[in-house]
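[1] Show me how the following folds:
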Amino acid sequence: MAVKQTAGRNALGEFAPKFAQLNDDVLFGEVWSREDKLSLRDRSLVTVVALMAQGLVDSSFKYHLTTAKKNGITKAEIAEILTHAAFYAGWPKAWAAFYMAKEVWTEERDGDEADHARKAHEDSMVFPIGQPNDGFAQYFVGQSYLAPVSTDQAGIFNVTFEPGCRNNWHIHYGDKGGGQILVCVAGRGYYQEEGKEARELHPGDVVNIPVGVKHWHGAAPDSWFSHLAVEVPGENTSNEWCEAVSDEEYGKLR
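    Prediction:
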């Protein structure tokens, strides 16, 4: 399978188009794609050692370490590879390479732990987490997820917040109805109305939000949180997004 790369064109396409083309189409598109000669894993190993030997432990080195991890080189293997190369490339170069390799494989461990926490949260409720809430990302601090539950008689959505995630202050409007109801289904979170103390939320809690009330809701700093957001039917309903909940405001809830 051909390796597709656009970094050259993205960084140097206008300034050095030929270099960019050679980088993307020849180095990666042809050389890296010759898996009948060497596997991607083997090419990553060779590249990492070659860069380390030159002392080039910069952003490109981190890129190739990350690629090596994606191509199947484990933390134990990269530690052995750099240890072996140290005797030929130089001890100080190995120290520098180890510092960056430790970052890359620690990121992997942290990512695994985050995935495990997310999976455990999803398993604790009957509703799915859904997809990243990209359409409203500008109104959230942190990552949220959205899963439609029903859109017929009333809009019902399962909204999930990663630890520390919260939406901006906002206000629901509507004539003859409107507003929102939150039904908490998993994790621990907060709800706060302007001028009032924040309320801690747990599974089974219900929050009725009238129209015209400025408020926010989201997860606790150390817990995933999910609630059903029920859009109360009404006439001329709308939503006004306001400022974000600052770290200082949110930090007081710890």
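[2] From here on, just use CA atoms for contacts and neighbour counts.
    Noted.
[3] Return the set of buried residues in stretch 242-254.
    Residues of stretch 242-254 classed as buried: 244-245, 250 (neighbour count, 16 or more other C-alpha atoms under 10 Å).
[4] Please narrow those residues to those residing in helices.
    Using DSSP state H, Tyr250 are the members of the buried residues of stretch 242-254 that sit in helices.
[5] Distance-wise, check the residue positioned nearest the centre of the chain relative to Val159.
    Per C-alpha atoms, centre = their mean, the C-alpha nearest to the average position across the chain is that of Gln143, at 6.5 Å. With distances taken as C-alpha to C-alpha, to the nearest Å, Gln143 is found 11 Å from Val159.
[6] Phe136 too?
    To Val159, Phe136 is 11 Å away according to C-alpha to C-alpha.
[7] Compare these two (neighbour count), which wins?
    The neighbour count for Phe136 versus Val159, taken as other C-alpha atoms under 10 Å, is higher for Val159 (26 against 12).
[8] For the comparison step, fold the sequence that follows:
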Amino acid sequence: MNDPKTPGWNGGQNAFGDFAPGLVHYTDKVLFDEVWERQGLSKRDRSLITISALTALGKIDQLQFHLAFARRNGVTDEELKEALLQLAFYSGWPNGMGATTVLKNIIDSEQGSDMHATDFDQIFPLGEKNDAYAQYFFGQSYLAPLASGSVPVSNVSFEPGCRNNWHIHRGGGGGGDQILLCTAGSGWYQAEGEDPVSMEPGTVVRVPAGTKHWHGAKADSWFSHIAFITPGEGVSNEWLEPVTDEEYGKLPKYGEKA
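    Predicted coordinates:
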């Protein structure tokens, strides 16, 4: 198993803050930072087990997150459909139907976005679905490589509401800085502990190496940016926890600037 390590989960903290410190600790530091990171099972298998348990218990509200999380962990849509069919027989037909409805809504939402992807007006190619990095994104993104060599340059496009996980670019000797240049649409960049930055065409952001950050589209707008990393010593990327719905929901909506 070669699952990437993604410690630093803070979903419980974002949801409850100081209200329930014990629950926050065991959710973030034990369940996600330890149990989900154990090597005895892949994250893919852990997702299937979790979905089976939640479906059997009728916990439809939690399946919205865990079905999407399973897809990011490598479970295909066809595998999820088959798993839910099997569960319908063993955990009760209403439970299976409810879980399948959640999955259908997730897929339908993405397909509805795909219908408008080619209508997004931008100067660079949209590219292909960014499946290789899907586990690190919420929603659909697209990747169009523009230049290779020592400084690869890509155009990254996000459907409305799509964003990548918190992550850190590392490097030394001047390397590891990320440069983001917004070319179309409207999106967000945010560094940990700082206010979000509204990105419009022409906005340029330099992300210093070692900065924990995320970027993605606004809730009502497609978004594209050019991205590249400055070359140097030991350049690498560390993917961390997703940007939670609570964090994203605090941002201004309808294209308002921060």
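[9] what's the closest of the buried residues of stretch 242-254 of structure 1 to Asp175 of structure 1?
    Set against Asp175 of structure 1, the nearest of those by C-alpha to C-alpha is Ala244 (26.2 Å).
[10] Name the nearest residue to that closest one, ignoring sequence neighbours.
    With C-alpha to C-alpha, 6 or more residues apart in numbering as the measure, Asn168 is the residue that lies nearest to Ala244 of structure 1, at 4.2 Å, once sequence neighbours are left out.
[11] Name all residues that make contact with Tyr90 of structure 2.
    Contacts for Tyr90 of structure 2 (C-alpha atoms under 8 Å, 6 or more residues apart in numbering) come out as Ala56.
[12] Show me what Lys250 of structure 2 lines up with in structure 1.
    Alignment note (TM-score structural alignment): Lys250 of structure 2 maps to Lys252 of structure 1.
[13] make that Gly172 of structure 2, sorry
    Per TM-score structural alignment, the equivalent position to Gly172 of structure 2 in structure 1 is Asp175.
[14] So which bits of the longest helix along structure 2 are buried?
    When structure 2 is parsed with DSSP H, its longest helix is helix 93-117. Within helix 93-117 of structure 2, the residues scored as buried using 16+ other C-alpha under 10 Å are 93, 95-100, 102-103, 113, 117.
[15] As a markdown table, these with distance to Leu146 of structure 2 would be great.
    Converted to a markdown table, the buried residues of helix 93-117 of structure 2 look like this (distance: C-alpha to C-alpha, whole Å):
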| residue | distance to Leu146 of structure 2 |
| --- | --- |
| Trp93 | 49 |
| Asn95 | 46 |
| Gly96 | 44 |
| Met97 | 44 |
| Gly98 | 43 |
| Ala99 | 40 |
| Thr100 | 39 |
| Val102 | 37 |
| Leu103 | 34 |
| Ser113 | 24 |
| Ala117 | 19 |
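[16] out of those, who's nearest Gly161 of structure 2?
    Using C-alpha to C-alpha, Ser113 comes nearest to Gly161 of structure 2 of those, at 10.4 Å.
[17] Which stretches in the stretch 1-150 of structure 2 count as strands?
    Secondary structure of the stretch 1-150 of structure 2 (DSSP state E, counting those that start in this stretch): strands at 128-129, 137-138, 141-147.
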